[in-house]
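Enquirer: Sequence first, predicted model second:
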Amino acid sequence: MLLLGIDLGTSSIKVSVVDADTRKVVAATSYPSDTEREIQSPRHGWAEQDPELWWSDVQNGIKAVIDGGGFDPLSIAAIGITYQMHGLVLVDKAGKVLRPSIIWCDGRATEVGGQARKKLSDSYLLTNMLNFPGNFTASKLGWVKAHEPEIYHQSYKMMLPGDFIAFKLSGKITASPSMLSEGVFWDFKKEDISEALLEAMELDRDLLPAVQPVFSDHGRLNEATGEALGLKPGIPITYKAGDQPNNALSLGVLEPGEIATTAGTSGVIYAVTDQRYFDPLSRVNTFAHVNHAKDHRRLGILLCINGTGISNRWIKQMTDPGLSYGQMDQKALATAVGADGLLFLPFGNGAERILCNHYLGAHLENIDFNTHDRAHLYRAVHEGIAFSFRYGLDIMKEGGTQARVVKAGKANMFLNQTFIQAFVNVTGLTLELYNTDGSIGAALGAGIGQGYYDKPATAFEALEKLAVIEPDPALVAQYETIYQQWKSLLDNKLEKNNIIHS
């Protein structure tokens, strides 16, 4: 039996076909393969993408993986979907997309979220919702109602990006507690959609999809789409989850105390807990994990840094677009730890949660025209990203998160030796790298939802550990000194911009 996993990322989609018995990948592809999907920014601080372009990429990715051969597509028995979190998709009754998706790093809705916070007590938001509305999906929907009322009133359903892909495959629109919690629609005390939040934002509950578990039947591949893609009509979509809970799933991170990390366009540390944890300043967030249920509380404490891989991409485009990421890494490694005093703050991709939902902008500090070259820029960017992980991890530790070992798929920034070196030595964490990614996790999630595995952990019994990287005592003190310089720079910028951060 084969399982199909779809990972809708910000820069591309990835499709994997996995053998359910061996858990091995039999075919995989990314689309587009030679470029990265653009983010449209019609105004400063805005970030949008066309959902129909996502759908086109998904179709092309599925066709490409089938055309590559090596398996029988008629043996695919279930489909799983993971996706970039928090994006808002609006469709009318005919299923037509009404506007570009307002994606995760768009900062326009912070004021709407702030207004809702004033109407609702912090006590309710933190103890029931475990988060402030901030810039999440509910606030984005509130922004559309306030600023584009004609679009709001034409809307039949709001969806997250993964819901939209499932809808295009099957015609069915669903959501789950995990998905609704990432949009900050979910009341964890009632284990239901928050009527108080909807009332405060004056949002219509009918716009929200029907709620069902993450691992369940979210629709079946319709005949026309199946025939167009070369797949058997009727295949069930048995799993949908945001990219970060899905990344944790793909690493077998399911139980309290287990921690996953990822460093794609954004960077995340994700710690599983059985407690209704909240950060009083909402600098880190708590969402329902994929295996959360009313009688089996499993929540994910999520630290997010928006400007991770996108910083690396930006510096590449600004200096030498023809250079590979591997070549950038080698140049960075050839320079001294600390980039000869060059410091980088990677906060140029929208409002940052760890900065209390404020936009600071990215900063390069201490540039010396006689000393610094491109290699120093690359190292400073890689180290600055790692330092932002340390900054956020310290916030998580304030809330009691105990971190010693963290798991990651060997992908994206975790292919970068400069970043890995800085990450393990400045955080003090032991890093375990595994042969997995989001599309593989989505495929195995489909197997769980389809009932092929007796429990989620069974799906990951064959997970292959590729490497264990531990802090180097000779480098820990050196990185700590540089980190404190970096943190002092950040604190000064926050103070000058009147941003509360502690």
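Expert: Looks like it came in fine.
Enquirer: all contacts plus neighbour counts: C-alpha atoms, from now on.
Expert: Noted.
Enquirer: Pull the contacting residues for Lys232.
Expert: 73-74, 76, 221, 223, 226 (C-alpha atoms under 8 Å, 6 or more residues apart in numbering).
Enquirer: quick check, nearest of those to Lys294?
Expert: Closest approach to Lys294 among the contacts of Lys232 (C-alpha to C-alpha): Leu221, at 29.6 Å.
Enquirer: Please narrow the contacts of Lys232 to those residing in helices.
Expert: Judged by DSSP state H, those include 223, 226 as members of helices.
Enquirer: Got a ChimeraX select line for the buried ones in the contacts of Lys232?
Expert: Command for ChimeraX that selects the buried part of the contacts of Lys232, burial taken from 16 or more other C-alpha atoms under 10 Å:
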select :73,76,221,223,226
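Enquirer: how long is stretch 207-224 end to end?
Expert: 27 Å (C-alpha to C-alpha, to the nearest Å).
Enquirer: Oh, that last question was meant for stretch 340-360, not what I typed.
Expert: 24 Å.
Enquirer: Over to stretch 217-230?
Expert: For stretch 217-230, the end-to-end distance is 21 Å (C-alpha to C-alpha).
Enquirer: next up, a second structure to put side by side with the first:
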Amino acid sequence: MYLLGYDIGTSSVKVSLIDSETGICVASASAPDSEAPVKSLRPGWAEQEPGSWWRYIKEATGRIISKAGISPADIKAIGLSYQMHGLVCIDKERNVLRDAIIWCDSRGVGYGEKAAIDLGEKTCLSRLLNLPGNFTATKLAWVKENEPEIFGRIYKVMLPADYIAMLMTGEICTTPSGLSEYMLWDFEENTTAGFLMDYFGYNPDILPEVRPCFSEQGRLSADAAAELGLAQGTPVTYRAGDQPNNAVSLNVFDPGQIASTAGTSGVVYGINGNIAYDPQSRVNNFAHVNHSADAPRIGVMTCINGTGILNAWLRRNIMPEGTGYASMNDLAATIPIGSEGVSILPFGNGAERVLRNRQIGCTTMGVDFNRHDSRHLVRAAQEGIVFSFMYGIEIMKEMGLNVETIHAGNANMFLSSVFRDTLANITSASIKLFDTDGAAGAARAAGIGAGIYADNREAFAALKLISEIQPDPKDFSATLDAYMLWKNRLDSQLINC
């Protein structure tokens, strides 16, 4: 028997096939071959065509079935992970009304700020665990005000995987974890946040039905099965946003456990066993996949939008044509800790929650034309990303979370020794790298939802630890000095914003 997991990301769709008996990933694939486009019609805007996700899913599914050489009938469950906070709007005929407004789009900020003032920050924080900010609910507010004709035709609003699951099964549903990332889950009432729906003037009927993350959420229809080359009736049994799912992929379920990822955006995600929030709402709090009113599991997340996308920008615009990321990592390692005074503030991909939703852009500071070159920029970029992580971790610590061990996949920025060592040294935490990814995690989690596994311990028993990086005491002082310089430069930028 096999389990199939999809990770619907910003740059691609990844798919993994897991042998349910051994827990081993037997095949993986992705599509498209180059990074998927993001439309930015105005500064701070970011959109994608939802239909493109379905095309990539079909392409990746065909590749993995061909690669694995198995019968589709042997796949017993499907799991979905997806880019968080996206807004998909459909009409009664289930046609998409506009391109999806995705996670790094900033146009909802003003609507969230006004809602916090009108409703009261204390009310929002105590019930939503966040200020309304720049989430799905506030992006919908922009549509309501600026595209009233489209808003009036909306039958349902969905997150990216809600839309894909609808195409797969014909059923329209979401999860409590999903609603919490809409900013529409009331943690006091343990139900949909009606007070915020009322404030924005949303009809409750536009929301999908709510089902648990681990549950049957529909079965593949005949049409979808034919398009995907899978078996009709295969159940979809798990759904979660990419960051909760990244934690799931690393078997992070319990209070005190920490997961991190560093793809297009970067995240540190810790599990809190108490209902708590940051009074300034600089970190995000979402219902984790196993959250319940009786046993709270809150994913406390510091998210940096400008992570791998900064590295990609440098590769495209600064490095010689044909330079790969591995070569960039090697170049960064030739420069000492602190990049000889160069600092990069990596905030060029939309409004940053950790900066209270300010959009300050990416800034390079301290460059000396006679001493510095592209190597310094590459190292300063990687250090700047790590330091932005630390800036958020300091807030998480104020909330009572300890960061002693960080679990991460052996991928993306974690392939860089400079990135790994800098993170270990500035946090004084050990970093455990595992052979997994979001698609494999979604597949294993689907096994829980389908009842194939009894719990997460059984589902992730085969998770393979690749390496463990320990902080180096002799490098702590230099790393701290570099961080404090970076932080002082950030503070000077914030004063002027």
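Expert: The structure has been received and is ready for your questions. The shown structure was predicted, so the numbers you read here are calculated from the model rather than taken from an experiment.
Enquirer: circling back to that earlier point, out of the contacts of Lys232 of structure 1, which is nearest to Ser123 of structure 1?
Expert: Leu221 (43.3 Å).
Enquirer: Using a markdown table, please lay out the contacts of Lys232 of structure 1 together with distance to Glu495 of structure 1.
Expert: Listed next are the contacts of Lys232 of structure 1 as a markdown table, based on distance: C-alpha to C-alpha, whole Å:
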| residue | distance to Glu495 of structure 1 |
| --- | --- |
| Pro73 | 57 |
| Leu74 | 59 |
| Ile76 | 55 |
| Leu221 | 53 |
| Glu223 | 58 |
| Gly226 | 56 |
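Enquirer: Just name the closest of the contacts of Lys232 of structure 1 to Gly428 of structure 1, please.
Expert: Ile76 (42.4 Å).
Enquirer: The residue lying closest to the closest one once chain neighbours are set aside: neighbour count?
Expert: When the adjacent residues along the chain are set aside, Ile76 of structure 1 lies closest to Leu2, with 4.4 Å between them (C-alpha to C-alpha, 6 or more residues apart in numbering). Residues lying near Leu2 of structure 1 (other C-alpha atoms under 10 Å) number 24.
Enquirer: residue in structure 2 matching Leu2 of structure 1?
Expert: By TM-score structural alignment, Leu2 of structure 1 lines up with Tyr2 in structure 2.
Enquirer: wait, Val418 of structure 2 sits on Thr334?
Expert: No - here Val418 of structure 2 does not reach Thr334: they are 9.7 Å apart, not a contact under C-alpha atoms under 8 Å.
Enquirer: and Gly399 of structure 1, how far is that from Thr110 of structure 1?
Expert: In terms of C-alpha to C-alpha, Gly399 of structure 1 sits 24 Å off from Thr110 of structure 1.
Enquirer: neighbour count winner among those two?
Expert: Thr110 (20 against 14).
Enquirer: What is the aligned counterpart of that one in structure 2?
Expert: Using TM-score structural alignment, Thr110 of structure 1 pairs with Val109 in structure 2.
Enquirer: any chance you could map the helices in the stretch 101-250 of structure 2?
Expert: All helices of the stretch 101-250 of structure 2, identified by DSSP state H, counting those that start in this stretch, fall at 109-119, 121-128, 136-146, 148-152, 160-169, 176-182, 194-200, 222-228, 242-249.
Enquirer: As TSV, those with distance to Val210 of structure 2 would be great.
Expert: Formatted as TSV, the helices of the stretch 101-250 of structure 2 follow (distance: least, C-alpha to C-alpha, whole Å):
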stretch	distance to Val210 of structure 2
helix 109-119	23
helix 121-128	17
helix 136-146	16
helix 148-152	22
helix 160-169	11
helix 176-182	7
helix 194-200	14
helix 222-228	22
helix 242-249	17
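Enquirer: Which among these is found nearest to Ser492 of structure 2?
Expert: The closest of those to Ser492 of structure 2 is helix 109-119. By C-alpha to C-alpha, the value is 22.6 Å.
Enquirer: State the number of residues packed around Ala454 of structure 2.
Expert: 12.
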